[in-house]
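> Need coordinates for the following:
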Amino acid sequence: MKKTILGTLIFTAFSVFAFAQTTIIKPDLQISKMVDEVSAKNLEATVRKLVSFKTRHTLSDTTSKTTGIGAARNWIKAEMERYAAASGGRMKVEFDTFTQPAGGRIDKPTVLKNVLAILKGTDPNDTRIYMVSGHYDSRVNDIMNANSVEPGAVDDASGTALSMELARVMSKRTFPATIIFMAVAGEEQGLNGSTNVAKRAKAENWNVDAMLNNDIVGNTYGMETGLKDNRSVRVFSEGVPSTVIASRADTLAARRAGLAIGSLVNNGGENDSPSRQLARYVKEIGERYVSQLDVKMIYRRDRFLRGGDQTPFLQQGFAAVRFTEMNEDFNRQHQDVRKENGVDYGDVPDAADYDYIQKVSRMNLSVLANLALAPAEPQNVGIITSGLTNKTALKWEAPKTGKKPAGYYVLMRETISPYWEKKFFVTDTQATLDYSKDNYFFAVQSVDELGHESLPVVPKPVR
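I've put the predicted structure just below:
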């Protein structure tokens, strides 16, 4: 008989500390085992190998076997193919190849190649796709300098190594849903690689449930402030979705999107976008499986006036977040390698913290594994508004793809709380709570008998 833990998982209690995330759910031992297999030694070896190509600038040499972006991408693909050998044929590795036209930070038409390692889900009825990414290109002060030594150890060999290490560990396991491990090019030149994948995903109707972007996840020391923090990681998530904001720029599109905007903003839902729900999920699951980890939710799409590879996915309507270290060292980032006035500059591998990269990698793995093992989200989640009442009635439908859930969690939090505070387990597709929809926010997520939860779905008003 398959062991179930749901009988003890009725709800999570309010913490005595304001806004504290509380979880009583027991971790899945198989996910914990995968988390433990993530190796700091392997991560360091991958970062140093990527640095050994001297430059991974998007416009650098593509013919050399030892130097330049061509050598780097060929090595990444070969290494991913080596991991795929343990998958029993389920993981396929490919180049996502395209020509980036001249313009902006690309001075001539350039063939770019993303590396995609696709771990196919085992359930033919489950179309969900989960993606994790880092960018493998690098740069120095001059964004157009393709020939200088550009080690890019933290920005972003750290994110690339993370994606590759997860592919190594997870390729040996099976998941109902599909996971894609990516190393993308052209980030520094204008998010070129991720834009191509996002547009391809949209055009080919990929059911991308979540995209995790890891960019600059290897440093723990803030030079300017003197702060050292090896337990915190930032997760950036947008509030009002990019697709809604873009539609407001066009009068006709704005009219079509008016109902969605009204429902989102007028009912206080500007803090409940799909990406914000993903960020909350990352905090809960990551802190459940990784000790001494504090996931800091940042209510921005990215850092101030900056961007990353999650952005093109947001613009195509997919839920996506960015992970970045707590304190960036700008003496290391986008710098020529040099020493001035006793200060070292340059993104060199000796300045990275590989135990920290391991911790962030483990967080990513726990989130991907929990999502890919969970049932799909409930459908048509609604909050019933046919009468005035101080109770809250919700209804929804079972997922249309994948395995049948063992039940559902109805999530609840106060309107001023950043995190879900209570989880009520039900087996029906409706629930009535003795809490007012005026005073609390609600969501519903599917859960299987082992406690793997889907992403939460915020209800829409229904009669």
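> Could you use CA atoms for every contact and neighbour count after this?
Fine.
> nearest residue to A71 other than its sequence neighbours?
Spatial nearest neighbour of A71, chain neighbours left out: K65 (4.9 Å); criterion: C-alpha to C-alpha, 6 or more residues apart in numbering.
> The one you found belongs to a strand?
No: read with DSSP: H, G, I helix; E, B strand; the rest coil, K65 is coil and lies in no strand.
> And it, how far from W75?
For K65, the distance to W75 (C-alpha to C-alpha, to the nearest Å) stands at 9 Å.
> And for A84?
14 Å.
> and the two? which has more neighbours close in?
Neighbour count, other C-alpha atoms under 10 Å: between A84 and W75, A84 has more, with 23 against 17.
> My reading is that V154 lies in a helix. Confirm?
Yes: counting by three-state DSSP, one finds V154 located in a helix.
> how close does it sit to A72?
Applying C-alpha to C-alpha to V154 and A72 gives a distance of 16 Å.
> this one next, for a side-by-side:
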Amino acid sequence: MMKYLRNLFIACLCLLISEISFAQKAEIRDPKIMGMLNEVSANNLETLIRKMVSFHTRHTLSDTLSKTKGIGAARNWIKSEFEKYAAESGGRLQVSFDTFTQPADGRRIKEPVVLKNVMAILPGTDPNDKRMLMVSGHYDSRVTDVMNIKDFAPGANDDASGVAAVMEMARVMSKHQFSCTLVFVAFVGEEQGLYGAANLAKRAKEEGWNVHLLMNNDIVGNTYGMETDIKDNKSVRVFSEGVAASETKEQAAARQSAGTENDGKARQAARYIKEVAERYVDQLEVKLIYRRDRYLRGGDHTPFSQQGFAAVRLTEMNEDFNRQHQDIRTENGFKFGDLPEYVDYTYLQKVTRMNMSVMANLALSTQEPENVGVVTSGLTNKTQLKWDAPKGKTPYGYYVLMRETTSPFWERKFFVKENQATLNYSKDNYFFGVQSVDENGHESLVVIPKPIR
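Predicted coordinates:
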């Protein structure tokens, strides 16, 4: 009996070791990307936020003439900081206002007003790579009354935290070169109706920009959950839509036939963000939230989604609503308001690194394979995939990805050098995707195959 138990224990131990070994996954970090991440400074992020708070209010309709207070002073300062980074980049970073006139809306815009997004663009080095990767936050702020343009509206977390992340990324990344174009933008008018983002999204569509991905950072510096008393400095949410708002009837029919309602461009981008960010940033867990935004709410990524671009929202895991849209006041010994002392700057540093790791990995990658298809000419329990090489730089190879239909994440990756692959798994039972990869392990976004005969 003892010998049987000993043998059973040894067998179970061997099985456990085997399972652990099978679960192990090598994570290769590019030293260049790690070097950039290490430059992200929590002290810099705090300095940027405190400076934005010093403008008293950044309400979209506030003073534009003062040099020290109001939306005008705030946007001029953000632009001047971008211009400092441009000088350090050798002039490659291009800084500008995206200026437009917002008509009255009978709601939160009482009369026509000139508004300005602040943009910094780092052009790509490959003329054949038309991809544009965008990262954003909104620099306007508010108190309880959305039309109150006078009172102190610090907006430290909502959303100076997002703008500070964007600015710190621009400072670090503008010193480097990437294949595609990077766009760093501070939006105006979010609290009044997403007007800055709507204007830029419309412009991008009209001018034919290839906005490959927009990561919108809104409320990304708090680690405390009101009421639940949860303190979490490891988790961050990524909101992504499954079915694009711009979907046509033909696209809807194809999606329904293939069952790919969970594989829209934004959802694929969210999976990519999780994989890359958790590879590069320690003590980080990216939570994929399968909604465009929080329940019945919206953000500056929404207009880009509506224009057909892949756009997602990054937000802290647990929000503190005592710090959002609140008049600065003290009641029963409790101080309300979105003040800089309530921002967790090391957490914001982690979120900034998260954004940067994704943007850098994607910007250094080759472009996606083209005309990716799954062969449907015959009944088979195998899956045959074919695709064409991408434009621009030739990939080192490709990953064919596979997951169960019930799985939220890609579960397996098969590396191939050719432009085709046949797997001993049925397309009836699994979802597949294809991405290119260069010799340093930088992956493109994933392309979902279409049926081909």
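> What is the equivalent residue in structure 2 for the residue nearest to A71 of structure 1?
For K65 of structure 1, the aligned residue in structure 2 is K67 (criterion: TM-score structural alignment).
> isn't its match right next to A73, touching?
Yes: K67 of structure 2 lies in contact with A73 (C-alpha atoms under 8 Å); the separation is 4.9 Å.
> between these two, who's got more neighbours?
Per other C-alpha under 10 Å, whichever of K67 of structure 2 and A73 has more neighbours is A73, with 20 against 14.
> ok, now how distant is the more buried one from Q324 of structure 2?
Distance from A73 of structure 2 to Q324 of structure 2, by C-alpha to C-alpha: 22 Å.
> What of E83 of structure 2?
Using C-alpha to C-alpha, one obtains 30 Å as the distance from E83 of structure 2 to Q324 of structure 2.
> between these two, which one's more packed in?
The neighbour comparison of E83 of structure 2 against Q324 (other C-alpha under 10 Å) goes to Q324, with 22 against 19.
> Show me the strands in the stretch 1-150 of structure 2, by range?
With strands called from DSSP state E, counting those that start in this stretch, the stretch 1-150 of structure 2 shows them at 94-102, 113-122, 131-138.
> Same list, those strands, but as JSON lines with mean neighbour count and distance to F22 of structure 2 please.
Putting those into JSON lines (neighbours: other C-alpha atoms under 10 Å; distance: least, C-alpha to C-alpha, whole Å) gives the following:
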{"stretch": "strand 94-102", "mean neighbour count": "16", "distance to F22 of structure 2": "48"}
{"stretch": "strand 113-122", "mean neighbour count": "21", "distance to F22 of structure 2": "42"}
{"stretch": "strand 131-138", "mean neighbour count": "25", "distance to F22 of structure 2": "35"}
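> got those as TSV, with distance to E191 of structure 2 columns?
Shown next, in TSV, are the strands of the stretch 1-150 of structure 2 (distance: least, C-alpha to C-alpha, whole Å):
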stretch	distance to E191 of structure 2
strand 94-102	14
strand 113-122	13
strand 131-138	9
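> Tell me which residue is most central in structure 2.
M215 (2.8 Å; C-alpha atoms, centre = their mean).
> what helix or strand is the aligned residue in structure 2 for E287 of structure 1 on?
In structure 2, E287 of structure 1 lines up with E278, judged by TM-score structural alignment. Element membership for E278 of structure 2, per DSSP states H and E: helix 265-280.
> Enumerate the positions of that helix that are buried.
265-280 (16 or more other C-alpha atoms under 10 Å).
> Give me the helices and strands touching that helix, please.
strand 285-289, strand 311-316, helix 345-364 (3 or more C-alpha pairs under 8 Å, 6 or more residues apart in numbering; DSSP states H and E).
> please redo it, this time with the cut-off set to 7 Å
Judged by 3 or more C-alpha pairs under 7 Å, 6 or more residues apart in numbering; DSSP states H and E, the packing partners of helix 265-280 of structure 2 are strand 285-289, helix 345-364.
> right, and the ones you listed - which one's nearest G137 of structure 2?
helix 345-364 (11.6 Å; C-alpha to C-alpha).
> What range does the helix or strand following that closest one cover in structure 1?
As assigned by DSSP H and E, the chain's next helix or strand after helix 345-364 of structure 2 is strand 370-375. Counting by TM-score structural alignment, strand 370-375 of structure 2 falls onto residues 379-384 of structure 1.
> With stretch 233-243 of structure 2 instead?
Stretch 233-243 of structure 2 corresponds to residues 230-240 in structure 1, going by TM-score structural alignment.
> again, but for stretch 171-189 of structure 2
Under the criterion TM-score structural alignment, stretch 171-189 of structure 2 matches residues 168-186.
> okay, how far is it across that stretch, tip to tip?
Start-to-end span of stretch 168-186 of structure 1 (C-alpha to C-alpha) is 24 Å.
> Then stretch 171-180 of structure 2?
17 Å.
> Repeat that for stretch 253-265 of structure 2.
By C-alpha to C-alpha, the extent of stretch 253-265 of structure 2 from end to end equals 17 Å.
> Could you do stretch 56-67 of structure 2 as well?
With C-alpha to C-alpha as the measure, stretch 56-67 of structure 2 spans 12 Å from end to end.
> Do you have the helices of the stretch 1-150 of structure 1 handy? List them.
For the stretch 1-150 of structure 1, the helices defined by DSSP state H, counting those that start in this stretch occupy 29-37, 40-51, 69-84.
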